[in-house]
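Asks: Provided below are the primary sequence and the corresponding predicted coordinates.
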Amino acid sequence: MDVRIDEVADLIYRISTFVPDVGPIGFTFNQYLLVDQQSLLFHTGPRAMFPAIVDAINSVTPVQHLRWITFGHVESDECGSMNEFLAIAPESKVAHGAMGCMVSIDDLADRRPVPLANGDVIELGAHRVRHLDTPHVPHGWEARVLYEETTGTLLCGDLFTQLGDGPALATHDIVEAALVAEDVFGATCLTPSTGPTLRALADLAPTTLAVMHGTCFTGDAGSALTSLADAYDARLASSLA
C-alpha cells in the first residue's frame, strides 16, 4: 500500500492511504497522529491496513507510546484495528462519547473504553483535545468530532469527504468536492439538525479541517463549515418540497 505522511498542523500528522478501486476515481483513507506526552490516534483504519499504518506511526514516534485510540463513529475504516492497537500499545485506552461506549464500544473493545461527555477535554501535553457529540452528523447515532484547541484543528471524520487522491493540505475551497462525493455516496444524514450542528462547529473558528477521506483544508474553516451547512439545508428543503 502507498502510505504517505504529512504534518498538517503542529505535530499533527496525516497518514493517508490511497485505494484506487473505491468509487469512480479512487479514495483516500486518512488517520491522524497527534504526537505529544500522551500521543493520540484519530481513526485506526481497517484491519487490512494495520501493518502499514503501524509502520507509518513508527516512522514518527514509537507506536507503543500511544495513549489514546479515538475515532469519529463505529465503522471498520474508523475503528477496525482498535483492538490491534490496544494490544500493541499496552498503556493505551479507547476514548469515545458516552453514547458510543454504551451502544457498541463497551462490548467491542478488549479494554473498557473511557466514556466522554460532550465538551470533555483530553490533555495530551501541548495539545488539548475536546470531544464534541454530533449525533447523525454526518452519520451514526454515536458520531462525534474532536477539536484540538491549541492548533485550531477540527478532526472532522467523514465531514468534507472527497473523491480521488489530492494533496495533503490545501487552501482552496473543498466544499464543492465534498458535495460531488455526497452525490456519489449519499453518506450524510440530512435532518433538521445537520445544518445547526455544522454551524455550531463553525463557531469554534477552526483554522484546519483534518478530513478522513480527501484533502485537508487550512484557512477560514468556519466559513467552509457554514457553506457545507447551507448546502445540506438546501438539499433537505429540496427533498421535502
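Replies: All right, it came through fine.

Asks: Every contact and neighbour count from this point should use C-alpha atoms.
Replies: OK.

Asks: What helix or strand is A87 located in?
Replies: Here A87 sits within helix 82-88, counting by DSSP states H and E.

Asks: packing partners for that helix?
Replies: On a contact count with 3 or more C-alpha pairs under 8 Å, 6 or more residues apart in numbering; DSSP states H and E, helix 82-88 meets strand 66-70, strand 93-97.

Asks: Report all helices and strands that the first one contacts.
Replies: Contacting strand 66-70 under the criterion 3+ C-alpha pairs under 8 Å, 6+ apart are the following elements: strand 39-42, helix 82-88, strand 93-97.

Asks: Go again with 10 Å.
Replies: Other elements packing on strand 66-70 under the criterion 3 or more C-alpha pairs under 10 Å, 6 or more residues apart in numbering; DSSP states H and E are strand 27-34, strand 39-42, helix 76-79, helix 82-88, strand 93-97.

Asks: and it with strand 27-34, angle?
Replies: Interaxial angle of strand 66-70 relative to strand 27-34 (axes from the mean of the first three to the mean of the last three C-alpha atoms, to 10 degrees): 140 degrees.

Asks: now strand 66-70 and strand 93-97, what's the angle there?
Replies: Here strand 66-70 runs at an angle of 30 degrees relative to strand 93-97 (the same axes, to 10 degrees).

Asks: Strand 66-70: how far from the chain's middle?
Replies: In this view, strand 66-70 has its centroid 14 Å away from the chain centroid, taken as C-alpha atoms, centre = their mean, to the nearest Å.

Asks: and the comparison structure, right after this:
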Amino acid sequence: METRIHEIADKIYRLSTLIPGPDGSGGFTFNQFLIDADEPLLFHTGMRSLFAPVSIAAAKVIDLNRLRWITYSHAEADECGALNEWLAAAPQATAMQGRFGCAIWLNDQAPRPPRSLADNEVLDLGGKRVRHLSTPHVPHAVDASLLYEETTGTLFCSDLFTQLGDSPALTDSDIMGPAIAAEKAYGFTSLTPRTGPTIRRLAALAPRTVAVMHGASFAGQTVPVLEALAGYYETQLREAMAA
C-alpha cells in the first residue's frame, strides 16, 4: 500500500491510503491530516497496519522528531489505532483529546500523560491555531470531537461526508450524493436530537475547506453542504422515530 501526499490548504497535508475492495476494485480511502506549524499536529493516526506507509509519507513532509501533537475524533482503530506507534516514533509528541475522551480511554492507553482539551479551547501551534470542538455522537461515539484550524479555515470532520471508493484529494464537486450513498450502505452516523444542531454549529464556522477522513476533501460552498447534511440527518431521525 502506498500513502499519497497532497497539500489541501496552506501547510495542511492529506496523507491518503487506498485499501482496495475484496475483488481489487472500489475500495476505501483512509486519510490522516498533518498540520505543519512550529508545533506540528497529526489528526487521525490510522490503524496499526497503516503506520509504516503513513509514517514514511509524513516523514517526507516533516522530521517526525518535530511532531508535537497527536489527536483524533473518537476511540476507533482508524482514528487512533496506531497512537502508541506514533508516540514511539515522535518522542516530543503528546496525545490529546477532549476531557471525556481522556477520561474513558486516552488516560489509560497513552504511554505518556495526554493533554485534555475543553470544548472550544484553542491551541496556538505557531503559525496555525486549532480549536477543539466537542461533538458527542457526531459522528459516532460519546467521546467524539472535531478540530478546526482557524488560519486556513479548515474543518477536520472525521467520518462526516464519508465517500466510498478512490477519490481526488480535493474537490469542489458534489460530495453530498456520495456521502448519502455511503450512509445508506453502512448507517454509521449516530442519529440523536443533537446530530443536526451539532452539524449546524460546524456550518456556523463557515470553513473554507472540509477535510474528510474517507474520500475527497471539499473546498466548495461548505456552509450549504453542511446545512444540507444536518437537514438530511434530521429527516432520517424524524422518519426513524415515526416508524
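Replies: Here it is on my side, so go on. Quantities reported herein were computed from a predicted structural model and do not represent experimental measurements.

Asks: Can you calculate the TM-score here?
Replies: Superposed pair, TM-score by TM-score structural alignment, normalised by the length of structure 1: 0.98. Supporting alignment: 241 aligned residues with a C-alpha RMSD of 1.2 Å.

Asks: so the helix holding A87 of structure 1 corresponds to what in structure 2?
Replies: With TM-score structural alignment applied, helix 82-88 of structure 1 matches the range 83-89 in structure 2.

Asks: Now do the contacts for D124 of structure 2.
Replies: Going by C-alpha atoms under 10 Å, 6 or more residues apart in numbering, D124 of structure 2 touches 37-39, 130-131, 149-150.

Asks: before we move on, what about L236 of structure 1?
Replies: Contacts of L236 of structure 1 (C-alpha under 10 Å, 6+ apart): 189-192, 194-195, 230.

Asks: ok, 7 Å please
Replies: Contacts for L236 of structure 1 (C-alpha atoms under 7 Å, 6 or more residues apart in numbering) come out as 190-191.

Asks: What's it aligned with over in structure 2?
Replies: Alignment note (TM-score structural alignment): L236 of structure 1 maps to L237 of structure 2.

Asks: Select, out of the helices and strands packed on strand 66-70 of structure 1, the one closest to G164 of structure 1.
Replies: The closest of these to G164 of structure 1 is strand 27-34. By C-alpha to C-alpha, the value is 5.0 Å.

Asks: quick check, A48 of structure 1 in a helix?
Replies: Yes - counting by DSSP: H, G, I helix; E, B strand; the rest coil, A48 of structure 1 is found in a helix.

Asks: could you measure it against V54 of structure 1, distance?
Replies: From A48 of structure 1 across to V54 of structure 1, the span is 11 Å (C-alpha to C-alpha, to the nearest Å).

Asks: Likewise for G72 of structure 1?
Replies: Counting by C-alpha to C-alpha, the gap from G72 of structure 1 to V54 of structure 1 is 20 Å.

Asks: swap in D107 of structure 1?
Replies: The gap separating D107 of structure 1 from V54 of structure 1 is 24 Å, by C-alpha to C-alpha.

Asks: of those two, who's got more company?
Replies: The neighbour comparison of D107 of structure 1 against V54 (other C-alpha atoms under 10 Å) goes to V54, with 16 against 12.

Asks: Next up, the contacts around that one.
Replies: Residues in contact with V54 of structure 1 (C-alpha under 7 Å, 6+ apart) are V63.

Asks: Let me know the secondary structure of it.
Replies: helix.

Asks: How about the one 3 residues further on?
Replies: Of the three states, I57 of structure 1 takes helix according to three-state DSSP.

Asks: Count the residues that sit near the residue mapped onto it from structure 2.
Replies: For I57 of structure 1, the aligned position in structure 2 is occupied by A58, per TM-score structural alignment. By other C-alpha under 10 Å, 23 other residues sit near A58 of structure 2.

Asks: now A58 of structure 2: how far from R208 of structure 2?
Replies: 24 Å.

Asks: and A204 of structure 2, how many neighbours?
Replies: With other C-alpha under 10 Å as criterion, A204 of structure 2 counts 11.

Asks: Would you map the helices across structure 2?
Replies: For structure 2, the helices defined by DSSP state H cover 51-61, 77-80, 83-89, 99-101, 107-109, 176-186, 195-203, 222-242.

Asks: mean shift of the fifth one relative to structure 1?
Replies: In the superposition with structure 1, the average deviation recorded for helix 107-109 of structure 2 is 0.5 Å (mean C-alpha distance after the TM-score superposition for structure 1).

Asks: what separates the residue positioned nearest the centre of structure 1 from G140 of structure 1, distance-wise?
Replies: Centroid check for structure 1 by C-alpha atoms, centre = their mean gives G157 as the closest residue, at 2.6 Å. From G157 of structure 1 over to G140 of structure 1 the distance is 12 Å, taken as C-alpha to C-alpha.

Asks: Over to V121 of structure 1?
Replies: Here the criterion is C-alpha to C-alpha. By it, V121 of structure 1 lies 22 Å from G140 of structure 1.

Asks: cool, and Y32 of structure 1?
Replies: Going from Y32 of structure 1 to G140 of structure 1 by C-alpha to C-alpha gives 20 Å.

Asks: who's more crowded, those two?
Replies: Y32 (26 against 17).

Asks: wait, doesn't the more buried one sit right on T17?
Replies: No - assessed by C-alpha atoms under 7 Å, Y32 of structure 1 is found out of contact with T17, at 11.9 Å.

Asks: Save the helices and strands packed on strand 66-70 of structure 1 as CSV, and put in distance to R67 of structure 1 too.
Replies: As requested, these are exported to CSV (distance: least, C-alpha to C-alpha, whole Å):
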stretch, distance to R67 of structure 1
strand 27-34, 10
strand 39-42, 6
helix 76-79, 15
helix 82-88, 9
strand 93-97, 6
